[in-house]
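**Student:** sequence and predicted structure below; questions after.
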Amino acid sequence: MHQSLASLYPQHFSTLLKRADNALALGGFEHLLIAAGTPLRKFLDDQDYPFVVSPHFKHWLPLTDAPGSWIAYTPGSKPKLIFLQPRDYWHVVPQAPQGYWVEHFDIVIVRNAAEAVAQLPAGNRAVIAAACPTQEGVEANNPAAVLDYLHWYRSYKTPYELELMREASRIGTRAHRAAAQAFHAGASELAIQQAYLAAAGQTDAELPYANIVGLNEHCAVLHYTNFDRKPPTHGRSFLIDAGASAAGYASDITRTYAAANGGEFQALIDSVDAAQQGFVSKVRAGQSYPDLHIHAHHVLAGVLREHGFIRMSEESAVASGVTAVFFPHGLGHPIGLQVHDVAGFQQSECGGTIARPAGHPYLRMTRALEPGMVVTIEPGLYFIDMLLEELKAKPQAGEVDWARVDHFRQYGGIRIEDDVVCTDGAPENLTRDAFGLA
């Protein structure tokens, strides 16, 4: 793994230099300063929340635990890493940087924030950091022209980034298998989560997002993160939406399982899985993501009809909003340095916004797909009490088999999610490839 990263990193680094040069020229700046960030202090406390590094910082180098550090870049010069290594006996002090990437930076080790600030170049600076003043003497300005340009091109992953995302998928699928075994063994939600963390070898804070681990009716809560301590008497269904990190790059994977005797629910899972693989096959250059999302609604309307939940045509189910009751979120989102990565709505490298299609307020991407982009494809079908009650009051209620719907509430719902690379040809499914290797 590290050998391939070492060979891929120089091209990634060169790409970032060119993007930075162009972004600074667009904004009229001499220097680019990127803060790693500092931990947030808990209110009325002397403890911090877990540190989360800036995505712009970890784009340049695989350092995710370097609070108070900076990258300073002036076009034509070697980038400088100002690495904060405090004198501290209360905490573990970060090790001096080492690895395949260090030769590309002038590395200066400092002991405190004031020393770090003293190392930053003066002049006309684009400072990418938290919106409030980050260090005394340095104020973040986060210039729109610079950020818009960098965010736009962050959508196109370098081969180095794709290799890290493959690794994040390999870690995530290994942990997903452990979680599925725990479910089939009758474990509680908390015990399943603990099995996941053990197999991933990552702490809660190191994961790219808070895991969703739901049993039975809890599968209907889209962001269910409660972790019941006791297993249910009968485990009928299990939905897990959980990822992993590799040098700050994310995987985002969802699978749904039926209990060993869950024939009817397993049949519905199989139909959603087949539909999902059809959507993955359309992750092709030039494909409009909103069009793919609306296509997914039509296909899922067919699944609802096939399994006896609705009697209306696919077209009517989509046009009247009935499919949105069962599939109320977007088909997916960009992914990379962040789980919900930037620029999903951006019109061009100069900014702007591409609006969501009417009636689809939760879609997280409106761009057309292009080679190098990585997106999630995550259709779902759910039995959500609140949305079903609203549907009962509408004229389309007569087109629904309510007895069948009510029977399936005990399973909660289904979501199946893969991370997929758009290429010049057939898509690369990072998730299914990783499951195949596991």
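**Tutor:** That came through fine. Residues are numbered from 1 along each chain as shown.
**Student:** from here on, contacts and neighbour counts on C-alpha atoms
**Tutor:** Fine.
**Student:** so how far is residue 248 from the residue nearest the centre of the chain?
**Tutor:** The residue lying closest to the centre of the chain (Cα atoms, centre = their mean) is residue 339, at 1.7 Å. Relative to residue 248, residue 339 is positioned 10 Å away (Cα to Cα, to the nearest Å).
**Student:** what do the two both touch?
**Tutor:** residue 208 (Cα atoms under 8 Å, 6 or more residues apart in numbering).
**Student:** and residue 436, how many neighbours?
**Tutor:** 10 (other Cα atoms under 10 Å).
**Student:** buried ones in the helix or strand harbouring it, by neighbour count?
**Tutor:** Here residue 436 sits within helix 430-437, counting by DSSP states H and E. If you call a residue buried by 16 or more other Cα atoms under 10 Å, then helix 430-437 has these buried ones: 430, 431, 432, 434, 435.
**Student:** second one coming, line it up with the first:
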Amino acid sequence: MNAQSNASLQPLYAAHLDIQRRHTDEALAATGFDALAIYAGAQHMQFLDDQPYPFKPNPHFRWWTPLAEAADCWIVYRPGQRLQLIFLQPADYWYKPPEVPNDFWTDAFDIKIIREASEAKAHLAGLTRCAFIGEWREEFTDWGFTGRNPEPLMHRLHYVRAFKTEYEVECMRRASRTAARAHKAAEAAFRSGASEYEIQMAYISASGQTENELPYPNIVCLNANTAVLHYQNLERTPPAEMRSFLIDAGAQLHGYAVDITRTYSQRDDDYAAMIKAMDEQQLGLCSEVRAGVDYAEIHLSAHRRIAKILRDFDVITASPEEALASGLSSVFFPHGIGHLLGLQVHDVAGFTVSPDGKQKARPPGHPYLRLTRTLEPGFVVTIEPGLYFIDQLLDKARTSPLGKQINWQQVERFKPYGGVRVEDDVVCTSDEPENLTRPAFANAN
């Protein structure tokens, strides 16, 4: 992102900090702390090697700053005082040290530069009733922290993270444009007959983000591989017959993730018609993202809508309500309809319905739903209905009473295509929901 685009975020970021300060002050006052010391995290070396694992900062750290090169950095927060960034810039000639930050957000911080990670202790000394947030390390034992990720405080901080500020939503809007551009490149690679690996490379090139910078490992799968929910392989050779393509891939900006799935057919066939039907039902589900709606009800609505598709395509004989009640729809739709989205792809506090950490359970029979809260303005959620022809689930259904309501001939017809999933990211507002994904695709080059 160029400097001018970043500069346009400055007023949104300033307002974001004001809101965040208010939330944090309330959380500290309610839990008896005077300060926060937020540790970005450390690099970890691979076993018996001198190479580190990819580093990602603690999301609590990135809630305050978009700084990505942040290993062994700290943020100190005290109500009513300027934010402090303790920034590690080692004197090193093996690796290029990170540059001292100078961007749209840095005016909000007093930046203290350290050369060794242990020097942070001197800058943290004297903080009273200070809560540590982050990945704990034994060397911090005598640094004077009053609590380590104290649960009552964490519940309150996690609870409010669901309410995205306009700065956070704008970061996700812009990340959506990056992801849409890369999705278009991936589709073009599929249409040209590329392998899964080649499609992945096309996506990465078009996104301008490395695999480590992307918010999660891309799911790039062809034909029957699309029935593997978190498919992780990248076959180097294209299949002899190209039938179907599913890609679940995102992008991020300043730590904020987007999560998008599209499915394509190589031909204008019944599978293509099934994708179109799923796309229409998915848009209907997106329209259900309204303030005051129980997200679990959207999940159950998805089961009815998917069961309708299955019945329309003669895969099942049961009505949508019967398929939901009996568990038949779960044979083909075994995951949740979506989740909160933000600094983490599966953002925190999906079951937390009050600041003190009270939890709301999933509906019985739906163990993989990640969000049960009632939607409120500012929530950003994914809507990702899918239907799949998964051998393990089908084999189990075949030997149960559910098998009598399945047209096994149609199952065999669709199995070589794997499955269908369509996923958008949607902002709950006080009025019409805002779909972040569809406009990004409509305007992608």
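**Tutor:** Structure's in. What do you need? Note that the structure is a prediction, hence the values are computed from the model and not measured.
**Student:** residue in the second structure matching the residue nearest to the centre of the first structure?
**Tutor:** In the second structure, the residue paired with residue 339 of the first structure according to TM-score structural alignment is residue 345.
**Student:** in three-state terms, label the closest residue to that match other than its chain neighbours for me.
**Tutor:** In space, and not counting its chain neighbours, residue 345 of the second structure is closest to residue 257: 6.0 Å by Cα to Cα, 6 or more residues apart in numbering. Following DSSP: H, G, I helix; E, B strand; the rest coil, the label given to residue 257 of the second structure is strand.
**Student:** for the second structure, longest helix please?
**Tutor:** helix 166-191 (DSSP state H).
**Student:** check the mean deviation of it from the first structure.
**Tutor:** Here the mean offset of helix 166-191 of the second structure against the first structure after fitting is 0.5 Å, by mean Cα distance after the TM-score superposition for the first structure.
**Student:** quick one: that helix aligns where in the first structure?
**Tutor:** Aligning helix 166-191 of the second structure against the first structure (TM-score structural alignment) gives residues 159-184.
**Student:** OK, contacts around the residue nearest to the centre of the first structure?
**Tutor:** If you count contacts by Cα under 8 Å, 6+ apart, residue 339 of the first structure has them with 208, 209, 250, 251, 252.
**Student:** just send these back as CSV, with neighbour count and distance to residue 362 of the first structure too.
**Tutor:** Formatted as CSV, the contacts of residue 339 of the first structure follow (neighbours: other Cα atoms under 10 Å; distance: Cα to Cα, whole Å):
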residue, neighbour count, distance to residue 362 of the first structure
208, 23, 20
209, 19, 18
250, 28, 21
251, 33, 20
252, 29, 18
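**Student:** how about TSV for those residues, with distance to residue 378 of the first structure added?
**Tutor:** Listed next are the contacts of residue 339 of the first structure as TSV, based on distance: Cα to Cα, whole Å:
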residue	distance to residue 378 of the first structure
208	17
209	16
250	16
251	13
252	10
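**Student:** tell me, how many residues neighbour the corresponding residue of the second structure for residue 217 of the first structure?
**Tutor:** With TM-score structural alignment as the criterion, the equivalent of residue 217 of the first structure in the second structure is residue 224. Residue 224 of the second structure has 19 neighbours, counted by other Cα under 10 Å.
**Student:** cool, residue 18 of the first structure as well?
**Tutor:** By the measure other Cα under 10 Å, the count of residues near residue 18 of the first structure is 11.
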